[in-house]
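# this one's sequence-less:
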């Protein structure tokens, strides 16, 4: 099976959809699907996880319907208020240690609907 990757009248073609690269919408569709998957049901969930971390626990905040820059800004503000470390990974915010109760109070003060999930 051969696919055309270049056309003299249209230029380079997208390998996924076959449209010219100037008209390709694959990246936009993937970005909108990722935002929709992050959105969830409007409830922010805070869980605790130790798996794959050599017994060290982290608190994971998921379900925030924010873009990457707003997510990083929120993470930075929460880390400063709690004086802890953390990171933004795959649309979730990870905080060092078991900080679920403190995170719940801070996020509820910002107007989020928060639930504690998991153990």
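On my side now, so go ahead. Quick caveat, the model's predicted, so the values are computed rather than measured.
# going by C-alpha atoms from here, please, whenever you check contacts or count neighbours.
Noted.
# contact partners for the residue nearest the centre of the chain?
Nearest to the mean C-alpha position of the chain, by CA atoms, centre = their mean, lies residue 91 at 0.9 Å. Contacts were defined as CA atoms under 8 Å, 6 or more residues apart in numbering; by that measure residue 91 touches 38, 62, 64, 68, 71.
# now with 7 Å?
Each residue near residue 91 by CA atoms under 7 Å, 6 or more residues apart in numbering is listed here: residue 38.
# below is structure B, check it against A:
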């Protein structure tokens, strides 16, 4: 139960001025036929996960990167049409992408 639900329970007659959030932008991503490639590398001795192969718009890919980083609570970046996530999170990332409807292919290791 989040804070909004608790407040509604305590004050049932209160009408909120804030509009309720609609579905996130990431739900409207363009789903492609080719799989997104999820691979693992080490750079300067530190593990990273790289996602590449998305053929949609750059804005959609950036929104996808932001959603993955938020869900996993990790750092990362978007460079050269690749999402770079700090750490080895291949399994979790692949599950997130499959839940969104993407095809994912695991490469390396």
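Noted; the coordinates are in hand. Since this is a predicted model, take the numbers as computed values, not measurements.
# tm score of chain vs chain?
The pair, once superposed, lands on a TM-score of 0.67 when counted by TM-score structural alignment, normalised by the length of structure 2; 78 aligned residues with a CA RMSD of 1.5 Å.
# returning to that earlier point: trace the residue nearest to the centre of structure 1 over to structure 2, please.
Counting by TM-score structural alignment, residue 91 of structure 1 lines up with residue 81 in structure 2.
# could you work out the end-to-end span of stretch 48-62 of structure 2 for me?
Across stretch 48-62 of structure 2, the terminal residues are separated by 17 Å (CA to CA, to the nearest Å).
# buried residues in that stretch?
Judged by neighbour count using 16 or more other CA atoms under 10 Å, the buried positions of stretch 48-62 of structure 2 are 48, 49, 50, 51, 52, 54, 55, 60, 61, 62.
# show me where structure 2 has strands.
Taking DSSP state E as the criterion, structure 2 carries its strands at 36-43, 46-52, 76-79, 82-86, 104-107.
# closest to residue 94 of structure 2 out of those?
Across these, residue 94 of structure 2 has its closest neighbour in strand 104-107 (6.3 Å, CA to CA).
# the closest one corresponds to what range in structure 1?
Strand 104-107 of structure 2 maps onto residues 114-117 of structure 1, going by TM-score structural alignment.
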